[in-house]
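**Student:** Predicted structure and sequence below. I'll ask about it afterward.
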Amino acid sequence: MILRNSLFTFAVAASFVNAGAAIPVYQDETRPLDERVEDALSRMTLQEKVNMIHAQGKFSSAGVPRLGIPDLWMSDGPHGVRAEINWNDWGYSNRTNDSITAFPALTALAATWNPDLSFAYGNALGEEALYREKDVMLGPGVNIYRTPLNGRNFEYMGEDPYLASVLVVPYIKGMQQNGVAASVKHFALNNQELWRGHIDVNLSDRALHEIYLPAFKSAVIDGDSWTIMGSYNKIRGQHACHNEMLLNKILKDDWGYKGVVVTDWGGAHDTREAALYGLDLEMGSYTNGLTSESEFTTDDYYLANPYIEMLQKGEVPMETIDDKARRMLRLNFLTAMKRDKPFGSVATDEHYAVAEQIGNEGIVLLKNAPVGKKGPKLLPLNPDVKSILVVGDNATRDLMKGGGSSELKVKDNFTPLDGLRAIYGDKVRYAQGYRAGRPMYAHVEDIPQAVQDSLRAQAVAMAKDADVVIFIGGLNKNHQQDCEAGDRQEYGLPFGQPQLIKELSAANPDLVVVLLSGNAVEMPWEKEVPAIIQGWYLGSMAGRSLANVISGKVSPSGKLPFSFPARLEDNGAHSFGAIAYPGDSIREEYLEDILVGYRWHDTKKIPAFYPFGHGLSYTDFKYGKASASAKTISGDQSLTITVPVSNTGSVEGKEVVQLYIGDESASVLRPLKELKGFEKISLKPGEEKAVTFTVKPDDLKFYDDKTGSWRAEPGKFKAYIGSSSADIRATVPFELK
């Protein structure tokens, strides 16, 4: 990328010196960006403008060679820079210089509840994109976790719009400070993979604005994301990638967005709608988005020759192409034409450290009980343990393979088994326990039952002779698990894992279950297991992070970014029959409305098995009495709430103090409480810190779909401060006048 940029700069500068002319406005980086854009736009032909707004290859769009404006290059994300794809098919180029760092999946980042780590994540990924000469990274994803069956939940930031909003902004800023554009996706309501290309989502305006849009709004207004990617599905009868309400009215008019709207690959369907309804860059048309091809060329794209014909005939206004080209030029000047970008780097110790730290803080300790009635808690694992049996396909599996567009080619893969052996040495033995099969897009490998029975019997027999058994299972990136283009078929663990866990527990009660997944799973075996860890997909440094937590080198501090329902039918989206999920193959109704995740569990009094915000530590935290600056607020006043939190245990730890607000009496349905603040603090043994939250009137508002505006009703409210949505340690009543 540096070579490309340097040669481009030298060539352009030399051409103007030789011609004895001043540098044009569009080349002069000292001039305001808008002036440069307008100058370049005025010099472009219609054909050049149209060339700029559609693909010229799988991951590239054209610049303007005549004016020295370079092409744009993109790559899939959001957890790392994808290996190089061929120019015009989906095959890998098989290069030897495109191995990278795999960062933890975004569910793991969300589980850190740490905005500083989100910034570090975006920055490190931006540096790797620079090294790989990429101008746009296709991520992060902020679609809301609506059902645990969504195959792509692992790419997103959980079920709560506030948490996702807080975390997405530093990710974008960290990445874009490198001159690499983020592409926040998938806008919007891409909450399932089944029938994703055509399912027509219908929902209330309240649910749209309160639940599904806030993270995108923060990404645009607070994060200034330079691009945003549309989703495949329809919304109220119109495809999201050219949707008049979503793109024109909300994104560009209401939010004032100046960036580029890019299709998901194959997300465009109509030239006129694409021209009129907010689409700026068309990619991957005439494919299924990841594999299939057609005989059409990029000149046949909806925003290519068919668009030129409509413009020339006056069937669509000429200002539509100027608006699209203007946005593309702005993006180009911020990325490919930016001449003072840093060099970038890939797979460095610094990036590995970022990945490891995110894993350290994202791992969630779900359960940690004594073995027997009086014994010590099983974790952290005693360093004097004599023999450890590690069981499970995920202990050695490359979890960066598969999953669809998020598949990564890593330089180093430190597996969980590697991590445990690095600490416990030859005390560690391994048994596969079950076989999951190869990761294949849109296909599932059938494993004979006799193979599974044999592997299970071997693992159970070995478990009887071990001091401790660590089972490392969960899901993976196979089709119909955590994978693009296919939702999960069951809530329980696949490949016979429930039976394996029960038999391991019977053979050895000192059992730790580590779940690597991006989704909640059913746990009928939970009572038989003393310790459970939700470990996510942790990328290149997965083994180090898991070993850090299991050994006690790091005290766990992750908190769940989504609820684990006990049964699938306890989830709101699954409570109204098939029309609410997955739909009837044509349409789908979000009948749970605003009651998504913990909002459903709280309001309907259906306790989650493991609640939103839950996560244990190896130490204990005591919350003192909360105090407020006032009992009432009005106008533009704000309320400050302070609560002391102390570490009463024997080791240093981090706690996420969470603030929820509930409206005690409203004229509309409101959740029992909603997350409105959080702070992650580090405390040494015996240390106490005061955590202060500021509550503003805006935090009390709901979306009034009758007036199309946000408003708060005067009345009584309650602030809840706790360690999870179900573990409230202090409450503060107050009134809005």
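**Tutor:** Happy to help now that I have it. What you see is a predicted model; the values in this text were computed from it and never measured.
**Student:** C-alpha only now, for contacts and for neighbours.
**Tutor:** Fine.
**Student:** Break down the stretch 251-400 of the chain into its strands, ranges please.
**Tutor:** Here the stretch 251-400 of the chain has its strands, by DSSP state E, counting those that start in this stretch, at 260-262, 364-368, 388-391.
**Student:** Among these, show me which one is buried the most.
**Tutor:** Mean neighbour count (mean count of other C-alpha atoms under 10 Å) peaks for strand 260-262 among those, with a mean of 27.
**Student:** Tell me how far it lies from the chain's centre.
**Tutor:** Distance of strand 260-262 from the chain centroid (C-alpha atoms, centre = their mean, to the nearest Å) equals 19 Å.
**Student:** which other helices and strands contact that strand?
**Tutor:** Packing partners of strand 260-262 (3 or more C-alpha pairs under 8 Å, 6 or more residues apart in numbering; DSSP states H and E): strand 227-230, helix 319-334.
**Student:** Dump these to a markdown table, plus distance to residue 520.
**Tutor:** Shown next, in a markdown table, are those (distance: least, C-alpha to C-alpha, whole Å):
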| stretch | distance to residue 520 |
| --- | --- |
| strand 227-230 | 26 |
| helix 319-334 | 38 |
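**Student:** let's bring in a second model and compare:
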Amino acid sequence: MQKTIKSFIAILLAGSPVCLSAQSSVPVYLDETKPIEQRVEDALSRMTLEEKVAMCHAQSKFSSRGIPRLGIPDNWMSDGPHGIRAEVFWDEWDQAGWTNDSCTAFPALTCLAASWNPEMSALYGKSIGEEARYRNKNVLLGPGVNIYRTPLNGRNFEYMGEDPYLSSRMVIPYIQGVQSNGVAACVKHFALNNQETNRHTVNVNIDDRTLYEIYLPAFKAAVQEGKAWAIMGAYNKYKGQWCGQNQYLLNDILRGEWGFDGVVVSDWGGINNTRQAIYNGLDMEFGSWTDGLSEGTSDAYSNYYLATPFLKLLKSGEVKEEEVDKKVRNILRLVFRTTMNTKRPWGSFGTPEHGAAGRKIAEEGIVLLKNEQNLLPIDLTKAKKILVVGENAVKVMTIGGGSSSLKAKYEISPQEGIKQRIGNQAEVLFARGYAGEKSKAQDGLQVGQDLTDNRSEDELIAEACNLAKDADYVLFIGGLNKNDGQDSEGNDRSGLGLPYNQDKVIGALAKTNKNLVVINISGNAVAMPWVNEVPAIVQAWYLGSEAGHAIASILTGDVNPSGKLPFTFPVRLEDNGAHKLGDYPGKEEETYREGIFVGYRWIDKEKIKPLFSFGHGLSYTTFTYGKVTADKKEMTPEQTLSLRVKVKNTGNRKGAETVQLYIHDDKSSLPRPVKELKGFKKVFLEPGEEQEVVFTVDKKALSFFDPAKHDWIAEPGTFEAWVGASSTDIKSKITFKLNSL
């Protein structure tokens, strides 16, 4: 009887009309005491061919069909990775007009990566997973872990930086947090989605070593350590096949080498061929270019590549039923892990707790790039007049940018946050400084503000400088925004420089007032020709609902900045390997000629001085490092090496420092980077407090990918462990040897 009650609960949760008599036995697929694989096979055996095919393609913009007859619910996806997308009409991108779908907007993933704190990643995943669960989504389309190859990629703000190790360590807790809510994390975009321009046509040419060392590790960690339940294919091609229907990526690597047992979901519109979609690893097809129901058929979703064309091939015998069974097994496994798991929590949505989580993540990710003469934090005992300049101080940033656009429950602008924090202690004035193009609505979601300003550039600058003359602090808040051609899906940036002639505004303000702070809001590196004229620079990212509060906390010193850059800021585009070698952007073909030398690896190889280094970030306190020590001078491939270094807070404020471990290979059979990040630890210290940081070095940390052997190898020889505060601020080194067995 107890099993019968459980089956009724499962069916009610699934919304199925199926009835069971008190005497009937519980079907295996409804029995949660049975292993998932047994349940999958039982459910599969009860399905018709038509039902199987129906599960493999969309039935609306964001859902795919379940099996009502069996009590198996539909699958519902939601765009992430920074918040739960507002409901759209069944077959349109426009808003459905709900009044209860305004979410918490969390910081962009560049900010999360800049925290260098896996605990923040776990908090992020848990919080956004709760919001997805509350809205009854069982797949969150995120996080993104594509490598930052060029600072022009319009979608870099959705990813976790230039280093495969950092991305790998930060993605795992995010996935685990999301999936603890019974919601699948769908890691994207697999793989090589490193440009938005020509993303639907470009074929990426890349050698195996670069693929495995730089562009795959975060995905591998997501699958094997994070245990992700879903992966999204990328739009671009690799080896001449679109990534969402790619034999090499999906069958050979993802499932063959890594043992992935989740679902592969297409990006919306990423599928282009029925037979490749059947045989090359895709499970669920979404967003194909039939434009939903408007193409003149009663159900245009039936025209999808994995819909009627697939069914016809199965019925004719040209394709064996085992091919659809492979896909449905993966989809059923997803369902049993999510919507048919009666023990998954209920979730919560738009709560104060989620706002607080977003703010904490934002505060830990903001990076203090420069702070001459300790201009920051703002001294509120002396400051009587503070001038805020710049459009980004007031511009809505949660709407736009492509699929990460959000209908946020609220968004605290930087100007609002600053006024709330210090408005009762000092006069806070505002000057526009510059005017960008109008913010555009997306999918029927209106920005709700009119920033039109018809004054000339000279008039705007003159106003700002006039007010700046007698201000105690001038806070310029500019950077990029979510408009097309900036930090936005669909197109890349046209150049490294700031738009709207902001450099001219900053230059004029620097000549007017020496107490100038530039707060750059962006998901990408930008050129800073004025860097030597400005005493204090803050990198603030897109910070979501609590943006203004987080920025104000850092500027006033309520929170000591502890973020570190997850990618290099070059002085010029030519200081980036992809641009130096002339391979960006490809239209039909794009060859990654810089190979493994991406980001700081290129900077080191070419001996270039960056504008700001990978891993760089300052604090309002100071830290000293002791000498790194090792528990042994030699190790074998089966052993591990323990490294220790003491870090002390020598200032008068509590603060956090991220200690970074890089490995240098003295000699190898293949070219290697000067150093590679292989460990990091963020330590929080009270004034005068000292902690010992311990790193463990194993064979994996010393290995490189040998394409001839198609395997990772660690060659015996001499290595060095470099410990520092950034990729260019190395505090201590120690030599050790790897011996053969």
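**Tutor:** Sure, I can see it. Treat the numbers as computed from the prediction; the structure is a model and nothing was measured.
**Student:** thinking again about what came up before, turn the strands of the stretch 251-400 of structure 1 into TSV, including distance to residue 454 of structure 1.
**Tutor:** Shown next, in TSV, are the strands of the stretch 251-400 of structure 1 (distance: least, C-alpha to C-alpha, whole Å):
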stretch	distance to residue 454 of structure 1
strand 260-262	49
strand 364-368	30
strand 388-391	14
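**Student:** sorry, back to before: can you say which of the helices and strands packed on strand 260-262 of structure 1 is packed in most?
**Tutor:** The most buried one of those (mean count of other C-alpha under 10 Å) is strand 227-230, showing a mean of 28.
**Student:** In structure 2, what stretch matches that strand?
**Tutor:** Alignment of strand 227-230 of structure 1 against structure 2: residues 230-233, by TM-score structural alignment.
**Student:** Please apply the same query to stretch 39-46 of structure 1.
**Tutor:** Mapping stretch 39-46 of structure 1 onto structure 2 (TM-score structural alignment) gives residues 42-49.
**Student:** what's the answer for stretch 640-649 of structure 1, then?
**Tutor:** Under TM-score structural alignment, the match for stretch 640-649 of structure 1 is residues 642-651.
**Student:** repeat for stretch 521-538 of structure 1
**Tutor:** Counting by TM-score structural alignment, stretch 521-538 of structure 1 sits on residues 526-543 of structure 2.
**Student:** So for stretch 39-54 of structure 2, what gets flagged as buried?
**Tutor:** 39-41, 43-44, 51-54 (16 or more other C-alpha atoms under 10 Å).
**Student:** Among the helices and strands packed on strand 260-262 of structure 1, which comes closest to residue 410 of structure 1?
**Tutor:** With C-alpha to C-alpha as the criterion, residue 410 of structure 1 lies closest to strand 227-230 of these, at 25.3 Å.
**Student:** With structure 2 overlaid, how far apart is the closest one on average?
**Tutor:** On superposition with structure 2, the mean distance recorded for strand 227-230 of structure 1 (mean C-alpha distance after the TM-score superposition for structure 1) is 0.3 Å.
**Student:** For that strand, which helices and strands make contact with it?
**Tutor:** strand 181-187, strand 260-262.
**Student:** Please produce TSV containing these, extended by distance to residue 424 of structure 1.
**Tutor:** What follows is these, written out as TSV (distance: least, C-alpha to C-alpha, whole Å):
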stretch	distance to residue 424 of structure 1
strand 181-187	41
strand 260-262	49
